[in-house]
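Student: Here is my input; please provide its structure:
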Amino acid sequence: METVVDGTGRAGRSGRRWRITSMQVLCALLVLAILGQDLLREAFDAPVLQTAATVFVAICVQALPFLVLGVLLSGAIAAFVPARALRRVLPRRDSAAVGVAGMSGVVLAGCECASVPVARRLIGQGVAPAAALAFLLAAPAVNPIVLVSTAVAFPGEPAMVAARFAGSLATALIMGWLWLRWGKLEWIAERALRRLPDTEGRDRWRVFAETARADLVDAAGFLVLGALVAAVFGVVIPGDWFSSLGEQIVLGILVMAVLAVVLSLCSEADAFVAASLSALPLLPRLVFLVVGPAIDAKLFALQAGTFGRAFALRFAPVTFVVAIGCGVAAGLLFLGGVR
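Tutor: This is a model prediction of the structure:
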C-alpha cells in the first residue's frame, strides 16, 4: 500500500479491497471435507443419503460431457463466427428473417447466457430486433448438443427429441413474429440499440478461452443446483406425490413450467434432470424442457440488464405462456397424447 493525500489534505492509505472469491470458497470446502471425511462417511451410511448421492452423481456425470461440448462450441462461435455473418444471410423482409434466424439456432449452438449478448450484438449491427429475439430463444434450445443430450437422457423415446425441437422452435418463431407485430423499440433500453464496437482486433483464441471458461463456470453451477434439487426430490418427496401430480395433468404441466423458471438449468443438461423425474408423464417433462431455455430466473435478469426492465417485464411473461402452449401442442402432436 502507498500513502495518498485526499482532497482535504489528510493522508490515508489506498489499496485494493480484499474480497472472497469462489475459488477460495471451493478450496476451503475441500479442506473441510478432507478434515471431516470420517464424519461425512458416517453420515452417508444412511440409505436415503446414499440414494440421493447416487442420483446426484449420476446426473452430473451424464450431463457434464454435453455441457463441456456445449460451452466449447459457444466459445468457438463467439471467437470465430462474427455476428455480422448471420446478418448477411438474413432476408431483408423481417417476417422471413425471423424464420431464418430461428432455424440458424440449429447450427449455431450456445447456452442461454451466451445467446443474450449475441442477440444484443445482432441488434447493435442492424439486425431487426424480431429476428435477433428469435435467435435468442432458438440457439440454446434447438442446437445439436441439446437434441443429442435429450436423446441420451430419454433412451427409447425419440419422439421426445422431435417434440422438444418442434416446441422450442415454435416458441422462438412465434415470439419473433409477435414482436414484429406488437413490439416497440421504446421498450428496449437505448444502450441496447447503440452500435457495438467491432471485436475483430482481439486475439480470437483468447476470446474463445474466456467465453468457454465463463460459460462453463456459470452453467456448471446451475447443473449442480439442478442435480441437487432432483436428488432431493427423489428421496424427500414421496413417489405417490409425483404419481398424483401426473394424474392431474394440467397441474403437473404448470408445476413443471414454474420449476423450469426457478431452477434456471443450462439447456445442455436439463434433459437429465427431467429424465430423473420418471414418476411424471412425458408431457409435463416436455413442457419443462421447452420453458427452461426460453425463460427462467437467470434469463430474466440477463434480459433486464441487457435490454432494460421495460423489455423484460413484457417479453418474459409472454414467452412463458407461449412456451407452455407450444410445449403442450408439440407433446400432443409427437407423443401421441398425454403420457
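Student: alpha carbons only for contacts and neighbour counts from here, please
Tutor: OK.
Student: Could I get the full set of helices for the stretch 1-150 of the chain?
Tutor: 22-35, 37-43, 47-80, 83-89, 94-104, 112-124, 129-138, 144-153 (DSSP state H, counting those that start in this stretch).
Student: Make TSV out of those and add mean neighbour count.
Tutor: TSV is the format used below for the helices of the stretch 1-150 of the chain (neighbours: other CA atoms under 10 Å):
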stretch	mean neighbour count
helix 22-35	11
helix 37-43	11
helix 47-80	19
helix 83-89	15
helix 94-104	22
helix 112-124	23
helix 129-138	29
helix 144-153	22
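Student: Need the ones you listed in JSON lines (columns: distance to Gly305).
Tutor: Formatted as JSON lines, these follow (distance: least, CA to CA, whole Å):
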{"stretch": "helix 22-35", "distance to Gly305": "23"}
{"stretch": "helix 37-43", "distance to Gly305": "41"}
{"stretch": "helix 47-80", "distance to Gly305": "20"}
{"stretch": "helix 83-89", "distance to Gly305": "20"}
{"stretch": "helix 94-104", "distance to Gly305": "23"}
{"stretch": "helix 112-124", "distance to Gly305": "10"}
{"stretch": "helix 129-138", "distance to Gly305": "15"}
{"stretch": "helix 144-153", "distance to Gly305": "26"}
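Student: Could you also give me the structure for this next sequence, so I can compare it with the first?
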Amino acid sequence: MNWNQLNSAFTLFLSLLVEAVPFLLLGVLFSGILLFFIDERKLIRLMPKHPLLGALVGSCIGFLFPVCECGNVPVARRLLMQGVPSPVAIGFLLAAPTINPIVFWATWTAFRDQPEIVFMRVGFSLAIATIIGWVFSVQKDLRPFLQPVVARAITARRQEAGGRRQEAGDGEAARSGEAGNASIQNLKLKTQNAYSTPQSPTSNPLLQSGTYWLGNAGQSERVDVAELQASMLSATVAHKPLSYKLGLLLENTVQEFRELGGVLVLGSAIAAILQVFVPRDLILGLGQSPVTSILAMMLLATVVSICSTVDSFFALAFASTFTTGSLLAFLVFGPMIDLKGIGLMLSIFKPRAVFYLFALAAMLTFVLTLFVNLYVG
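Tutor: This next block holds a predicted model:
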C-alpha cells in the first residue's frame, strides 16, 4: 500500500459518491411522496385477476411507484394486506426497485456508452419478477407463507368484505319483505368485531400506544408498531392537512437519506478498495470467466446491499474488468435479493418463502446472464 494507491482509491470513492448522491436523494423523495400522498388502494380495484397478467402488471407498477428496495417492501405489504392478488404484489416486490423511471435514468447515465445493458436490465428484471409472481400464484392461499400479522390482516379484510356483501344482500331482502333488521344488525356487529379497535380521542384506530390491533371476534393482539408503522402510515395520514404531510415528508426524507447514505458510502468504499488494492490479475481472472464472473457479482450484490438508484455507478467501476453478463447479474439480482432486502422481506414472508424467492431469482438471473455471456458478448 502506498500514497498513490490511497489517492486513487479516495478519488474513485468521491467520484462514485458525487455521481450517485443526487439519484439517491431523488429516490428517497419519490418514496416519501408515495408514502404520504398516494393511496394505492384506489389502484387495487383495477388489478387483473389472471395470474400471469397480474404478475406482469404488478411488475410494471414501479413506473407509477418509483421506490427502491428499501421502499418496495412496505408498499408490497400494504398491497397484500389490502387484498391485492399475490402475483401482483410479488411482481411489484421484485421488479419495482428496477422497473421505475429513476433507476432507468440512473442506469442510462452510468452506462450511456453501453445502452444494451440498460434495456437488458429492465427486460430481465421484468421477466424474472413476472415468472416468480406467476409461480407463486399456484399457491391459491398465500397466507401459510406469510407472517402471522400479515395473514391475520388479510383474513380480517376478507371477513369484512364478506360481511359487507352479505349485509348488502340482506338489506335488499329486508326492503322486499324477505328479511328483517335483526340479521342486518347481527352482520354489522360481526364486521365491527372482525376489523375494529378500541378508540380514544387522541389516537388513531390502527396505532394505539405502541399497539397495532387486529382482532377476530373481539380478540386483540399486541404487536410492535415499528414492524408495521411504515406499511400503515399512508392510511393514517390520508386525511391530514397538506402542511402536516409536508412535515412528515421532510422528516422521512432526512431519515431515509441518512440511513441509505450510510449504505452508499460503505458500498462506494468497497468498490474503490476492490478496484485499487485487489491484484489486477485476480480481478481479470475472476471477471473474464463467463460463469465465475456472474457468481462473484451476484454474491457481491447480495453482500453490499446497495440501493438500486445508485448501484449502476457501483457496477460501472467494474465495467472494464468484468463481463457484460456479470454486470447485468449485479444490476438485476441485487435490487431483488440482498441482505438488507431479505431482512425486510421477513416482515412479510416466513423464512421458507423468502428462500423460495431467493432461489428462483438466483437461478433465473444466472441462466439469463450466462446466455448473455455465451451468445451476446
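Student: Can you pull the TM-score for these?
Tutor: After superposition, the two chains reach a TM-score of 0.80 (TM-score structural alignment, normalised by the length of the first structure), with 292 aligned residues with a CA RMSD of 2.1 Å.
Student: re the thing from before, nearest to Ser244 of the first structure, of the helices of the stretch 1-150 of the first structure?
Tutor: Evaluated with CA to CA, the helices of the stretch 1-150 of the first structure place helix 47-80 nearest to Ser244 of the first structure, the distance being 21.9 Å.
Student: Are there helices or strands packed against the helix or strand where Leu187 of the second structure lies, and which ones?
Tutor: Under the criterion of DSSP states H and E, Leu187 of the second structure resides in helix 181-194. Counting contacts by 3 or more CA pairs under 8 Å, 6 or more residues apart in numbering; DSSP states H and E, helix 181-194 of the second structure packs against helix 148-175.
Student: thinking again about what came up before, pull up the aligned stretch in the first structure for the helix holding Leu187 of the second structure.
Tutor: Counting by TM-score structural alignment, helix 181-194 of the second structure falls onto no part of the first structure.
Student: buried residues in that helix?
Tutor: Within helix 181-194 of the second structure, the residues scored as buried using 16 or more other CA atoms under 10 Å are 184, 187-188, 190-191, 193-194.
Student: counterpart of stretch 129-145 of the first structure in the second structure, which residues?
Tutor: Against the second structure, stretch 129-145 of the first structure falls on residues 86-102 (TM-score structural alignment).
Student: follow-up on the earlier one: so what does the next helix or strand after the helix holding Leu187 of the second structure touch, helix or strand wise?
Tutor: Heading C-terminal from helix 181-194 of the second structure, the first helix or strand you meet, by DSSP H and E, is helix 225-236. Helix 225-236 of the second structure sits against helix 3-37, helix 72-81, with contacts defined as 3+ CA pairs under 8 Å, 6+ apart.
Student: tell me, the first one lands on which residues of the first structure?
Tutor: On the basis of TM-score structural alignment, helix 3-37 of the second structure is assigned to residues 46-80 in the first structure.
Student: gap between that stretch and the chain center?
Tutor: 13 Å (CA atoms, centre = their mean, to the nearest Å).
Student: Which residue in the second structure aligns with Arg181 of the first structure?
Tutor: That one, Arg181 of the first structure, aligns with Val138 by TM-score structural alignment.
Student: ugh, wrong one, Val98 of the first structure
Tutor: Counting by TM-score structural alignment, Val98 of the first structure lines up with Ala55 in the second structure.
Student: and that match, what does it touch?
Tutor: Contact analysis of Ala55 of the second structure by CA atoms under 8 Å, 6 or more residues apart in numbering lists 87-92, 129-131, 133-134.
Student: So it versus Ile132 of the second structure, what's the distance?
Tutor: Ala55 of the second structure sits 8 Å away from Ile132 of the second structure, going by CA to CA, to the nearest Å.
Student: overlap in contacts of these two?
Tutor: 90-91.
Student: what's the residue closest to the geometric middle of the second structure?
Tutor: Asn72 (2.3 Å; CA atoms, centre = their mean).
Student: Quick one: map that residue onto the first structure.
Tutor: Counting by TM-score structural alignment, Asn72 of the second structure lines up with Ser115 in the first structure.
Student: If I follow the layout properly, its match ends up in contact with Asn143?
Tutor: No: if you go by CA atoms under 8 Å, Ser115 of the first structure and Asn143 don't touch, sitting 12.0 Å apart.
Student: how close does the equivalent of Glu157 of the first structure over in the second structure get to Ala156 of the second structure?
Tutor: With TM-score structural alignment as the criterion, Glu157 of the first structure lines up with Gln114 in the second structure. Going from Gln114 of the second structure to Ala156 of the second structure by CA to CA gives 50 Å.
Student: residues contacting Ala297 of the first structure?
Tutor: By CA under 8 Å, 6+ apart, the contact set of Ala297 of the first structure is 261-264.
Student: Could you tell me where stretch 280-290 of the first structure falls in the second structure?
Tutor: Going by TM-score structural alignment: stretch 280-290 of the first structure matches residues 322-332.
Student: can you list the residues that contact the matching stretch?
Tutor: 98, 117, 120-121, 124-125, 283-284, 286-290, 293-298, 300-301, 308, 311-312, 315, 318-319, 365-366, 369-373, 377.
Student: Distance from it to the middle of the chain?
Tutor: On CA atoms, centre = their mean, the centre of stretch 322-332 of the second structure falls 21 Å from that of its chain.
Student: Looking at Gln114 and Ala156 of the second structure, which is more packed in?
Tutor: Ala156 (23 against 13; other CA atoms under 10 Å).
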